[in-house]
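Enquirer: no letters, just coordinates:
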């Protein structure tokens, strides 16, 4: 029998999915850098879409409208109610989420990451906010460069912004677009990553690219 807490988590995840379907149908789009997506796709590499955590909602809205959730396999936070909500959210949109709990069960977490990498090599995309889930904002953790190197991915930097949105009062100033908003999405030049690349070098490229598209999306 499903517990009350499980039903609550399912409800929250489904509600988030419903809201983003509404956004995808109502927002007015301003999209820049589509050619960079084509360049990444033409490489034949797995695609890894990256953005700062603040912009997760903007990116998900884009994928619902133009890509489709079933295209993605993603990392969520295992062993945490937030991860359960986001896992239900992702699954409701058709994505395949893997709850990764490096603190509670690192061996199982490692196996799940390997499944994500294999799924990417088999044709699935993935996405990640390098500064998530707890920040600090704009300071990447090791996961993005690790995933990019192991999958030998084409990284697509993403920036998103709307003036008609609500910024949550928390570490990332998480931006929630409102229905009928004008949403600007910017895609930067893809970063082609190889297994032998150094983590520090990959991370430096990621930070530079994400900073550039973030500023461009905001018109800075």
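Expert: Cool, the structure landed. Quick caveat, the model's predicted, so the values are computed rather than measured.
Enquirer: from here on, contacts and neighbour counts on C-alpha atoms
Expert: OK.
Enquirer: in the longest helix anywhere in the chain, what counts as buried?
Expert: If you go by DSSP state H, the chain has its longest helix at helix 4-26. Applying a neighbour-count criterion of 16 or more other CA atoms under 10 Å, one finds 9-10, 12-17, 20-24 buried in helix 4-26.
Enquirer: for comparison:
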């Protein structure tokens, strides 16, 4: 039911893709880490399949009831969940995601402010995932012309049917194996700014 709702709603929207670094038009052969704010989750499975129909993706989700629901939705889009979080079995989820990327070429999806927030606070987990895996981070966001915002911690966004969705992709952020405290702080600010530009 939820998947049919997402597909049906998404099909009514008009899309405007902003891809100045040609990540969608000419994606690298190696896996990527896609990072987006938690309140943009709804359309992301649909958009990934729309713009990357032949690629594979594993998404880090929490082990909460919301995470289990999201896992079922991901499966309907032929995407794989890795259950864990920063507070519960996160290390095993990181390991599963990295193995899937390195051995089978899966992209990885992560929400840097999830699963509990604060909203739009870029946590370090995504950067550590990139550092450990050697994979670059791609910030992705979208702006809805008309939307409903739920009264959740993240102000979860639901588009109004037949409205416009502007999608922003990139740039690529490569993370070195070792980072100083200042470098980590700078990278978090740059990634947060890239996700918040719309």
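Expert: Yep, that arrived. These numbers were taken from a predicted model, which means no experiment stands behind them.
Enquirer: just give the TM-score of the two.
Expert: After superposition, the two chains reach a TM-score of 0.86 (TM-score structural alignment, normalised by the length of the second structure), with 197 aligned residues with a CA RMSD of 2.5 Å.
Enquirer: before we move on, back to that, JSON lines please, covering the buried residues of helix 4-26 of the first structure and showing distance to residue 174 of the first structure.
Expert: Output for the buried residues of helix 4-26 of the first structure, formatted as JSON lines (distance: CA to CA, whole Å):
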{"residue": "9", "distance to residue 174 of the first structure": "20"}
{"residue": "10", "distance to residue 174 of the first structure": "21"}
{"residue": "12", "distance to residue 174 of the first structure": "17"}
{"residue": "13", "distance to residue 174 of the first structure": "17"}
{"residue": "14", "distance to residue 174 of the first structure": "19"}
{"residue": "15", "distance to residue 174 of the first structure": "17"}
{"residue": "16", "distance to residue 174 of the first structure": "14"}
{"residue": "17", "distance to residue 174 of the first structure": "17"}
{"residue": "20", "distance to residue 174 of the first structure": "15"}
{"residue": "21", "distance to residue 174 of the first structure": "18"}
{"residue": "22", "distance to residue 174 of the first structure": "19"}
{"residue": "23", "distance to residue 174 of the first structure": "16"}
{"residue": "24", "distance to residue 174 of the first structure": "18"}
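Enquirer: list just the nearest of those to residue 52 of the first structure.
Expert: Nearest to residue 52 of the first structure, judged by CA to CA, of the buried residues of helix 4-26 of the first structure is residue 20 at 18.3 Å.
Enquirer: against residue 142 of the second structure, how distant is the aligned residue in the second structure for that closest one?
Expert: The alignment partner of residue 20 of the first structure in the second structure, by TM-score structural alignment, is residue 6. Distance, residue 6 of the second structure to residue 142 of the second structure, by CA to CA, to the nearest Å: 16 Å.
Enquirer: swap in residue 10 of the second structure?
Expert: 13 Å.
Enquirer: compare the next helix or strand after the longest helix of the first structure with the second structure and give me the mean distance after superposition.
Expert: Sequence order places strand 28-32 as the next helix or strand after helix 4-26 of the first structure, per DSSP states H and E. After superposition onto the second structure, strand 28-32 of the first structure sits on average 0.5 Å from its aligned residues (mean CA distance after the TM-score superposition for the first structure).
Enquirer: what lies in contact with strand 28-32 of the first structure?
Expert: Applying CA atoms under 8 Å, 6 or more residues apart in numbering, the contact partners of strand 28-32 of the first structure are 180-187.
Enquirer: what span of the second structure is the lengthiest strand in the first structure aligned with?
Expert: For the first structure, the longest strand by residue count, based on DSSP state E, is strand 154-161. Matched against the second structure by TM-score structural alignment, strand 154-161 of the first structure falls on residues 136-143.
Enquirer: now do the buried residues in that stretch.
Expert: 136-143.
Enquirer: could you find the closest non-adjacent residue to residue 194 of the first structure?
Expert: In space, and not counting its chain neighbours, residue 194 of the first structure is closest to residue 152: 4.8 Å by CA to CA, 6 or more residues apart in numbering.
Enquirer: which residues does whatever residue of the second structure lines up with residue 178 of the first structure contact?
Expert: Aligned by TM-score structural alignment, residue 178 of the first structure pairs with residue 160 of the second structure. Shown in contact with residue 160 of the second structure (CA under 8 Å, 6+ apart): 146-148.
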